[in-house]
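*Asks:* Please find the sequence and the predicted model below.
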Amino acid sequence: MRIKADFDLCKGHANCMGETPEVFEVDDKGYLNILQEEPPEELREKVELAVKHCPTGALSLEG
């Protein structure tokens, strides 16, 4: 699985970080950092929730 982010859509709500802090980080200025672009399969369910709960639809998964 590979995480894709549209940084133009991301508004720094940090829902993804709340769901999966080991994969996503939003800094003090509201910028998204993807800590693991290809997270391990055991995190799939949490990453899928993070993608689902992104209010702007900035996140997606491949694979």
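*Replies:* Happy to help now that I have it.

*Asks:* contacts and neighbour counts: CA atoms only from here.
*Replies:* Noted.

*Asks:* tell me which residues in the helix ranked longest in the chain are buried?
*Replies:* In the chain, with assignment by DSSP state H, the single longest helix is helix 44-52. Residues of helix 44-52 classed as buried: Lys46, Val47, Glu48, Ala50, Val51, Lys52 (neighbour count, 16 or more other Cα atoms under 10 Å).

*Asks:* okay, now the one to match up with it:
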Amino acid sequence: MAIMITDECINCGACEPECPNTAIYEGGVEWNWAGGTELKEVELEDGSVVDAKTAQDPISNEYYYIVSGKCTECLGFHEEPQCAAVCPVDCCVDDPDYRETEDELLAKKDWLHN
């Protein structure tokens, strides 16, 4: 399962530089698939294909957020999610809306970092 940041976030920013997939962004900041990855194009859920550098709308305007499609819970890089390890208020938690097996997370890591 991916990690999410709850509304208890104090916007300290400790989590953002720890993410090996560049899946964490400051509230209000646009994100893209290319940042921190090897992706050139991405097929979206609706079947459309976008350039990986295309700006995407922020998921939150209020606090830091994690792009679930880029989160691998740090598998293949670290033994535990680094955002959760450094968060001073424990607001980086499992996202119940994005449940993935270890194999799925490792496959996502390979997809992101060919």
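*Replies:* Nice, thanks for sending it over. Keep in mind that this is a model prediction, so the values were computed, not measured.

*Asks:* Just give the TM-score of the two.
*Replies:* Here the TM-score for the pair of chains, by TM-score structural alignment, normalised by the length of structure 1, is 0.65; 61 aligned residues with a Cα RMSD of 3.1 Å.

*Asks:* Which strands or helices does the longest helix of structure 1 pack on?
*Replies:* Here helix 44-52 of structure 1 touches helix 15-19, strand 59-62, going by 3 or more Cα pairs under 8 Å, 6 or more residues apart in numbering; DSSP states H and E.

*Asks:* Point out the one among those that comes closest to Arg2 of structure 1.
*Replies:* strand 59-62 (5.1 Å; Cα to Cα).

*Asks:* quick one, which of the helices and strands packed on helix 44-52 of structure 1 is nearest to Lys4 of structure 1?
*Replies:* Closest of the helices and strands packed on helix 44-52 of structure 1 to Lys4 of structure 1 is strand 59-62, at 5.2 Å (criterion: Cα to Cα).

*Asks:* and the counterpart of Ile34 of structure 1 in structure 2, what does it touch?
*Replies:* Under the alignment by TM-score structural alignment, Ile34 of structure 1 pairs with Ile66 in structure 2. Contacts here follow Cα atoms under 8 Å, 6 or more residues apart in numbering; on that basis Ile66 of structure 2 touches Ile3, Met4, Ile5, Ala23, Ile24, Tyr25.

*Asks:* Can you flag which of those belong to strands?
*Replies:* Ile3, Met4, Ile5, Ile24, Tyr25 (DSSP state E).

*Asks:* Show me which of those residues are buried.
*Replies:* Among those, those buried by neighbour count (16+ other Cα under 10 Å) are Ile3, Met4, Ile5, Ile24, Tyr25.

*Asks:* The second one contacts Tyr65, correct?
*Replies:* Yes. Using Cα atoms under 8 Å, Met4 of structure 2 makes contact with Tyr65 at a distance of 6.9 Å.

*Asks:* Now do the helices in structure 2.
*Replies:* Under DSSP H, structure 2 gives helices at 82-86, 102-112.

*Asks:* Any chance of a markdown table for those, columns distance to Asn61 of structure 2?
*Replies:* A markdown table is the format used below for those (distance: least, Cα to Cα, whole Å):
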| stretch | distance to Asn61 of structure 2 |
| --- | --- |
| helix 82-86 | 19 |
| helix 102-112 | 25 |
